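# Dropping a prediction and its sequence here:
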Amino acid sequence: MRIAVIGSGALGGYFGALLARDGHDVTFTARGQHLDAIRANGLRITGQTEIRLAVDVTDDATRIGPVDLVLLAVKATQLEGVLANLEALVGEQTAVVTLQNGLEAPSLVADVVGRDHVLPGVVRVYTRIAEPGVIDHMGGPGSITIGEWENADTSRVAAIRAAFAAAGIPSPAPADIWQDLWCKVMFVVPTGMLGALADAPLGVQRTGLRENLASIMVEVRQVGLAQGVDLADAVEQTLAFADQMPAEATTSLHRDLDAGIPGELDPLVGGVRRLGRRAGVPTPLFDLGHALLERRLG
């Protein structure tokens, strides 16, 4: 399979390396010191997975040409900057898997390449860039869940899942990819926002701030229900998932905001607010949290 990995950071570097190791024709995009290090020394994965590969890497996605599969692995804040180059990668049969946190990426990509090419994806893995050219795999399921826009059971999704599985990437088949996406958002966004507001890791949020956390999750559920997504038991399930996670865990949104960096505040917290407004669903806790965090950032 010919694959373009757009963004070879913590997610793209890790998953792309697994696919390249399994024999797929993978081309990565990168920038700056990360690009230079990969060109000079290859791409390294350390930690729970150990890989070192010489890989094809470029800073110009338009040079890659049409591929079978695009793994769109840039952060949500970087998405706008790569959309213009996507059409050069997309042929008649190309699938574009969106791996961004938040809710808006699939629609933004579909506006450029067409809905038929887009496979919404949900990633569950803990990775980070340890240094330029080196990705540290710290844990987590290491999975990519994908599905067709209308949740149809198609041969292309089956083939991509099989390729993922053969490369060591679990790819469960969800009954509803949108439900899975919203359930991830229900965990990542409330814990990121509340964690930053209260300077509290997950262990504090799920105990002393549990009612506050649940109330924020309820707002996500209400917005999702207005989109037609079945989230009836999602708050309880998400809290139960949070109870299983390390007490010291924090999200990248929390860490960025603590460092004075906006990070994905707008695509994550702002994204829930925008969808709520369009659906006529009030989100007062998200509105308050967004205002306080923007004020802190100045």
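Cool, got the structure.

# Please make it C-alpha for all contacts and neighbour counts, starting now.
Will do.

# these two touch, right, Tyr14 and Ile45?
Yes. At 6.6 Å, Tyr14 and Ile45 qualify as touching, with contact defined as C-alpha atoms under 8 Å.

# list residues touching both of the two?
Common neighbours of Tyr14 and Ile45 (criterion: C-alpha atoms under 8 Å, 6 or more residues apart in numbering): 135, 137.

# Which strand or helix spans the residue nearest to Glu104 when sequence neighbours are not counted?
Closest residue to Glu104 apart from its sequence neighbours, by C-alpha to C-alpha, 6 or more residues apart in numbering: Gly271 at 6.8 Å. When elements are assigned from DSSP states H and E, Gly271 belongs to helix 271-279.

# just checking, what packs against that helix?
Judged by 3 or more C-alpha pairs under 8 Å, 6 or more residues apart in numbering; DSSP states H and E, helix 271-279 is in contact with helix 210-226, helix 284-297.

# Ala95: what secondary structure?
For Ala95, the reduced secondary structure class is strand; criterion used: DSSP: H, G, I helix; E, B strand; the rest coil.

# That one touches Leu72, doesn't it?
No. Ala95 is not in contact with Leu72 according to C-alpha under 8 Å; the separation is 10.4 Å.

# Check the gap between Arg274 and Ala291 for me.
If you measure Arg274 against Ala291 using C-alpha to C-alpha, to the nearest Å, the figure is 14 Å.

# what residues are up against Leu79?
Neighbouring residues of Leu79 by C-alpha under 8 Å, 6+ apart: Ala105.

# Please apply the same query to the one 5 residues further on.
Neighbour list for Ala84: Val112 [criterion: C-alpha under 8 Å, 6+ apart].

# same thing but 10 Å
Contact analysis of Ala84 by C-alpha atoms under 10 Å, 6 or more residues apart in numbering lists 61-62, 109, 112-113.

# Find the helix or strand that it is a member of.
helix 79-86.

# Can you point out the buried residues in that helix?
Buried residues in helix 79-86, defined by neighbour count with 16 or more other C-alpha atoms under 10 Å: 79, 86.

# Give me the distance between stretch 18-25 and the centre of its chain.
Centroid displacement of stretch 18-25 relative to its chain, using C-alpha atoms, centre = their mean, to the nearest Å, is 21 Å.

# That stretch spans what distance, first to last residue?
Terminal residues of stretch 18-25 lie 12 Å apart, using C-alpha to C-alpha.

# on that earlier part again, neighbour count for Arg274 and Ala291, which is higher?
Arg274 (17 against 12; other C-alpha atoms under 10 Å).

# Now do that one against Val281, distance only.
For Arg274, the distance to Val281 (C-alpha to C-alpha) stands at 10 Å.

# okay, pairing it with this:
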Amino acid sequence: MKFAVFGAGGVGGYLGARLADAGHDVHLVARGDHLAALESNGMRVESIHGDTNVELPATDDPADIGPCDYVLFCVKAHDTRDAAADIEPLLGDETVVVSFQNGVDNERWLAEEIGEEHVVGGVAYIFSTIGDPGVVEHTGGPARFIYGELDGERSDRVEALDAALSESEGIDAVLAEDIRVELWRKFAFICAQAGMTAASRLPIGEIRESDASWAMYRRIVEEVCTVARAEEVDLPDDTVDEWLTFARELDPEMYSSLHYDLTHDKRLELEALHGSVVRHADDVGVDVPMNEAVHAILRPWADRNEQ
């Protein structure tokens, strides 16, 4: 099958390399120094699940690639609308665009640009970044990728995607029964982990050691779950306890991508995370004071980093 990876960074680059190793026709969309390195030296994946080197066609112009069977959409959430507007050359009548991004709004934003019939939801559980241009470093996480039709249907196209990902070494592939549940489930964790490490500028270990901070971490998860259930998302009853148990076991030096972007003067995904919680909460009449606090603390930094 022909795949395009739109945003071949830590997540997209990892997926593209594993699919290429499984024999699929993979094309990368990237930019800047990373693109230059991909074009000249190929891509190296350094992974806890095994390293690999691949030489794949890479470009910053989707028109160079043409229509694909699947587009793996892996850009930062704040780039979703702009990137979606550039995706048209990759689309045929049957092309499937799978969002592997942070947040619960990306699929809707994509659908508004390219049509809901093209969009499939996805969730990625992987700690991976661009270590150097052309090098993807996978340092943790199960490399689990969950995906599914937005309406919950088990379609031929999503089963074909499942087969391609399942046969790729280094990918834990899961076809979701209800992708909305999976999106909100991860959202609850990432808002707590990202919000607390970024707002405090401290790793999870020190947050766990502070009773007040650890209580706030829990309340962020609880608030997101409350909003999800108010939107009729059937989250498991143990979601909060599950994530608190998971967070207790994280490496004490673990931060988040939001903290990384904050401390490296990069644009923040704040509006796709805590800003989104606040907006959804307002729509359903739920109070989310902890998420509001994180949003208020980080909004000036987000403004500064966008200049």
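Structure received. Here the structure is a predicted model, which means the values were calculated and not measured.

# Post the TM-score for the overlay when you can.
Superposed pair, TM-score by TM-score structural alignment, normalised by the length of structure 1: 0.94. Supporting alignment: 298 aligned residues with a C-alpha RMSD of 1.6 Å.

# Now which residue in structure 2 aligns to the residue nearest to Glu104 of structure 1?
Alignment note (TM-score structural alignment): Gly271 of structure 1 maps to Ser276 of structure 2.

# returning to what we had before: the residue nearest to Glu104 of structure 1: what's it in contact with?
Shown in contact with Gly271 of structure 1 (C-alpha under 10 Å, 6+ apart): 102-105, 189, 264-265, 277.

# on that earlier part again, what touches both of Arg274 and Val281 of structure 1?
Val223.

# Would you map the helices across the stretch 1-150 of structure 1?
Counting by DSSP state H, counting those that start in this stretch, the stretch 1-150 of structure 1 has helices at residues 10-21, 32-41, 79-86, 105-113.

# Which neighbouring elements make contact with the first one?
In this case it means helix 10-21 of structure 1. strand 2-6, strand 25-29, strand 43-47, strand 51-53, strand 67-72, strand 118-131, strand 134-146, helix 155-166 (3 or more C-alpha pairs under 10 Å, 6 or more residues apart in numbering; DSSP states H and E).

# mind redoing it with 8 Å?
strand 2-6, strand 25-29, strand 43-47, strand 51-53, strand 118-131, strand 134-146.

# ok, residues contacting the first one?
The set of residues that contact strand 2-6 of structure 1 without belonging to it, under C-alpha under 8 Å, 6+ apart, is 12-13, 16, 24-30, 61, 64, 67-74, 89.

# again, only this time at 6 Å
Under the contact criterion C-alpha atoms under 6 Å, 6 or more residues apart in numbering, strand 2-6 of structure 1 has outside partners 25-29, 67-73.

# mind giving me CSV with the residues you listed and columns for neighbour count and distance to Ala163 of structure 1?
Formatted as CSV, those follow (neighbours: other C-alpha atoms under 10 Å; distance: C-alpha to C-alpha, whole Å):
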residue, neighbour count, distance to Ala163 of structure 1
Asp25, 17, 12
Val26, 23, 13
Thr27, 21, 16
Phe28, 26, 18
Thr29, 23, 21
Val67, 22, 15
Asp68, 18, 12
Leu69, 22, 11
Val70, 25, 13
Leu71, 23, 13
Leu72, 26, 17
Ala73, 26, 18
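
# if I pick the most centrally placed residue in structure 2, what's in contact with it?
In structure 2, the C-alpha nearest the mean C-alpha coordinate belongs to Gln101, at 2.6 Å (C-alpha atoms, centre = their mean). Gln101 of structure 2 makes contacts with Cys74, as judged by C-alpha under 6 Å, 6+ apart.

# for Gly7 of structure 1, same thing?
Residues in contact with Gly7 of structure 1 (C-alpha under 6 Å, 6+ apart) are 29-30, 73-74.

# Name the nearest of those relative to Phe241 of structure 1.
Within these, the smallest distance to Phe241 of structure 1 is 24.5 Å, found for Ala73 (C-alpha to C-alpha).

# My guess is that closest one contacts Tyr14. True?
No. Using C-alpha atoms under 6 Å, Ala73 of structure 1 is not in contact with Tyr14; the gap is 10.3 Å.

# If we go by neighbour counts, what in stretch 188-203 of structure 1 is buried?
Buried positions in stretch 188-203 of structure 1, judged by neighbour count with 16+ other C-alpha under 10 Å: 188-197, 199-203.

# what does that stretch contact?
Stretch 188-203 of structure 1 is contacted from outside by 216, 247-251, 253-254, using C-alpha under 6 Å, 6+ apart.

# Write the ChimeraX selection for whichever of those residues are buried.
Entered in ChimeraX, the line below selects the buried ones among the contacts of stretch 188-203 of structure 1, by 16+ other C-alpha under 10 Å:
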select :216,250,251,253,254
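
# now Gly23 of structure 1: how far from Ile38 of structure 1?
In terms of C-alpha to C-alpha, Gly23 of structure 1 sits 18 Å off from Ile38 of structure 1.

# Between the two, point out the one with more neighbours.
A direct count of neighbours by other C-alpha under 10 Å for Gly23 of structure 1 and Ile38 places Ile38 higher, at 24 against 11.

# just checking, that one touches Ile135?
No. If you go by C-alpha under 6 Å, Ile38 of structure 1 and Ile135 don't touch, sitting 10.9 Å apart.

# out of the contacts of stretch 188-203 of structure 1, what pair is the most spread apart?
Among those, the pair separated by the greatest distance (C-alpha to C-alpha) is Ile216 and Glu248, at 20.2 Å.

# what number of residues lie near the closest residue in space to Ala37 of structure 1 that isn't next to it in sequence?
Excluding the flanking residues, the one nearest Ala37 of structure 1 by C-alpha to C-alpha, 6+ apart is Gly133, at 5.0 Å. Applying other C-alpha under 10 Å, we find 24 residues neighbouring Gly133 of structure 1.

# Who are the contact partners of Gly121 of structure 1?
Counting by C-alpha under 6 Å, 6+ apart, Gly121 of structure 1 makes contact with 97-99, 145-146.

# Quick check: of the residues you listed, which has the highest neighbour count?
Ile146 (29 neighbours).

# mind listing what that one touches?
Neighbour list for Ile146 of structure 1: 120-121 [criterion: C-alpha under 6 Å, 6+ apart].
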